[in-house]
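> All I have is the shape, not the residue letters:
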């Protein structure tokens, strides 16, 4: 029996072949441009001119652990320092799920509508297992990322305290030199990172939500004492009355704490970042605070104290880094770890052996 050579009605007709998915010449051009690394002076000039590409490249150098990158980053920071310190630095924290990204986007859009230039430095938690980070803040701030007067830079927290000990502080300086007059720092919201952020901002904002047992945290010290304002987010829909009740509870809790050395009395307010209500009141609160602390000179004194604090932190970090990268310590550390695990040495004795070896 002859094989039926008739084509099926479902066969695909021959068409125009698909073009290459990319241009080879364009690819080669990109590769060549990436190999050309701009010098420190070129990056500084770009930053001072408000070039976002230059700013981003400089921040990447600051975040790098490469020794040659660190030296270059220090040159850039020192050159930008005379052009910094002309912004308002706002720290924003809150537990995961409180709506920090949504709030910052609504808050940032409000500020740009007032003619402000806003830089958002978002610290994203790094995994202790894979050491990776999602860095999805730009995705969550769809409107703000398209605003020409806004700049969003997500950074991985890494192994440092909240990811701010070595990176965020220097990044603030670069953003200020680039002309951003309002710097917003979003913490990872997991405890100790708030302490680090508080030590580098002028105003510390604590975001809360109602109806999740969160009101009980109002009677705890620590984070509550650091806050210059508490804002209860998601005050919309059926949650409005719960938010008002939470506001009352937090106001009562604030009376338990001693007065701040700034002379400022922390406030509690409600807002809905989703519906963009109450955002203007938050900025008014910050403006009132700044007017007070600049009048009584607390603003300048706090920044001087912060500079001193970060000098000491940098020394501590560098000493720690040098210790763990010392060739003799690396080998001895592994030996002592095993000795401690096998109960042959106490942790304290093992530590003293390592320190004595390092300081010889």
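Sure thing, it's come through. Being a predicted model, the structure only gives us computed values, none of them experimental.
> Could you use CA atoms for every contact and neighbour count after this?
Noted.
> How about the helix or strand where residue 310 lies, which residues are buried there?
Assigning secondary structure by DSSP states H and E places residue 310 in helix 298-324. Across helix 298-324, burial judged by 16 or more other CA atoms under 10 Å covers 298-299, 302-303, 306, 310, 323.
> Show me what it is packed up against.
helix 279-295 (3 or more CA pairs under 8 Å, 6 or more residues apart in numbering; DSSP states H and E).
> go with 10 Å
helix 279-295, helix 327-341, helix 347-359 (3 or more CA pairs under 10 Å, 6 or more residues apart in numbering; DSSP states H and E).
> ranking these by burial, who's on top?
Greatest average neighbour count among these goes to helix 279-295 (a mean of 16), per mean count of other CA atoms under 10 Å.
> Below is an additional structure, to be compared with the one above:
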């Protein structure tokens, strides 16, 4: 593979080249990893930035429907939109359905839109291991907005906030969890809460749910990266395209405020450091498990734990002490 040629095509906005590039960075092969790093270095000079929007929410809340309606609205405004959708992987087979293009049929036909589903594999937090690099490739390809749709696993799904500029939480009305708004965790990470399905018989319930969350958000301590009226809760209907324009205006308003006050650049810098440290941790873990001696020690100690001869904590401490002694 000619990495220089591939980088030129990605920078020119070639969607097929972008798809090949994402496949390359998602590969676990050592030679592909080396090529992916070379590609990242070649594209770093583009210095392009897109608005990264992370979207989380429980399964069935309408994330795909919202992304399609929202993406079509942005495309109609002349913006190039990339969608990175992470699908859950089977714990048994390791496979994923990857059916997001079929769920976003209208958006997938738009020449100014790009949809890429990826398997989560064993990575926790709602995103895939290489989602961050895929986002960077979409930025280098000249997309204006990158939407990152997470698996939808609940309150632990906060990793997406570490690779997005805006973190949007989608909720359904009358879900029986209106008091979740006073909880910490994912609620504290959200910049904007969107109560979806505010149409038909659920419209009144959506209005009440939005009011409940608005009140709950006022109880949270104000974050320094937010203006006084954020975070906020809004009601939208992805099915009837209602409230989407207002939600986009609020996202733009928050983004502009953060740019003007320096929070945008600071957050990007913090995120870059976070992912540097995460790559070091993953690399050290891979290096440890690649050692035959360490694998043998872990196997023997693990067998002892399974037989009840040692507790998991003491056995882990023993193996870690052996590793430290060798280094």
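Structure's in. What do you need? Quick caveat: nothing in here was measured; it's all calculated off a predicted structure.
> Need the helices and strands packed on helix 298-324 of the first structure in JSON lines (columns: distance to residue 64 of the first structure).
Shown next, in JSON lines, are those (distance: least, CA to CA, whole Å):
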{"stretch": "helix 279-295", "distance to residue 64 of the first structure": "34"}
{"stretch": "helix 327-341", "distance to residue 64 of the first structure": "21"}
{"stretch": "helix 347-359", "distance to residue 64 of the first structure": "26"}
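> which bit of the second structure covers the helix holding residue 310 of the first structure?
Mapped onto the second structure using TM-score structural alignment, helix 298-324 of the first structure spans residues 263-289.
> quick one, helices of the stretch 1-150 of the second structure?
3-11, 15-26, 30-43, 63-76, 100-103, 105-108, 131-140 (DSSP state H, counting those that start in this stretch).
> Deepest in the core, which of the ones you listed is it.
Of all the helices of the stretch 1-150 of the second structure, helix 131-140 carries the top mean neighbour count, a mean of 23, counting by mean count of other CA under 10 Å.
> Name all residues that make contact with the aligned residue in the second structure for residue 151 of the first structure.
Matched to the second structure by TM-score structural alignment, residue 151 of the first structure sits across from residue 114. Shown in contact with residue 114 of the second structure (CA atoms under 10 Å, 6 or more residues apart in numbering): 15-16, 18-19, 80-84, 101, 107-108, 138, 143, 146.
> hmm, 6 Å instead?
residue 82 (CA atoms under 6 Å, 6 or more residues apart in numbering).
> Near the aligned partner of residue 92 of the second structure in the first structure, how many other residues are there?
Matched by TM-score structural alignment, residue 92 of the second structure corresponds to residue 129 in the first structure. Counted with other CA atoms under 10 Å, the neighbours of residue 129 of the first structure add up to 6.
> mind checking what residue 208 of the first structure lines up with in the second structure?
Under TM-score structural alignment, residue 208 of the first structure pairs with residue 171 in the second structure.
> what does residue 286 of the first structure give?
In the second structure, residue 286 of the first structure lands on residue 251 (TM-score structural alignment).
> can you check residue 53 of the first structure too?
Under TM-score structural alignment, residue 53 of the first structure pairs with residue 16 in the second structure.
> For residue 322 of the second structure, see how far away that match is.
Residue 16 of the second structure sits at a distance of 49 Å from residue 322 of the second structure (criterion: CA to CA, to the nearest Å).
> what do you get for residue 220 of the second structure?
For residue 220 of the second structure, the distance to residue 322 of the second structure - CA to CA - is 45 Å.
> quick revisit: want to throw the buried residues of helix 298-324 of the first structure into JSON lines with distance to residue 68 of the first structure?
Formatted as JSON lines, these follow (distance: CA to CA, whole Å):
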{"residue": "298", "distance to residue 68 of the first structure": "38"}
{"residue": "299", "distance to residue 68 of the first structure": "36"}
{"residue": "302", "distance to residue 68 of the first structure": "33"}
{"residue": "303", "distance to residue 68 of the first structure": "30"}
{"residue": "306", "distance to residue 68 of the first structure": "27"}
{"residue": "310", "distance to residue 68 of the first structure": "22"}
{"residue": "323", "distance to residue 68 of the first structure": "19"}
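> Since that was my last question, I'll sign off now.
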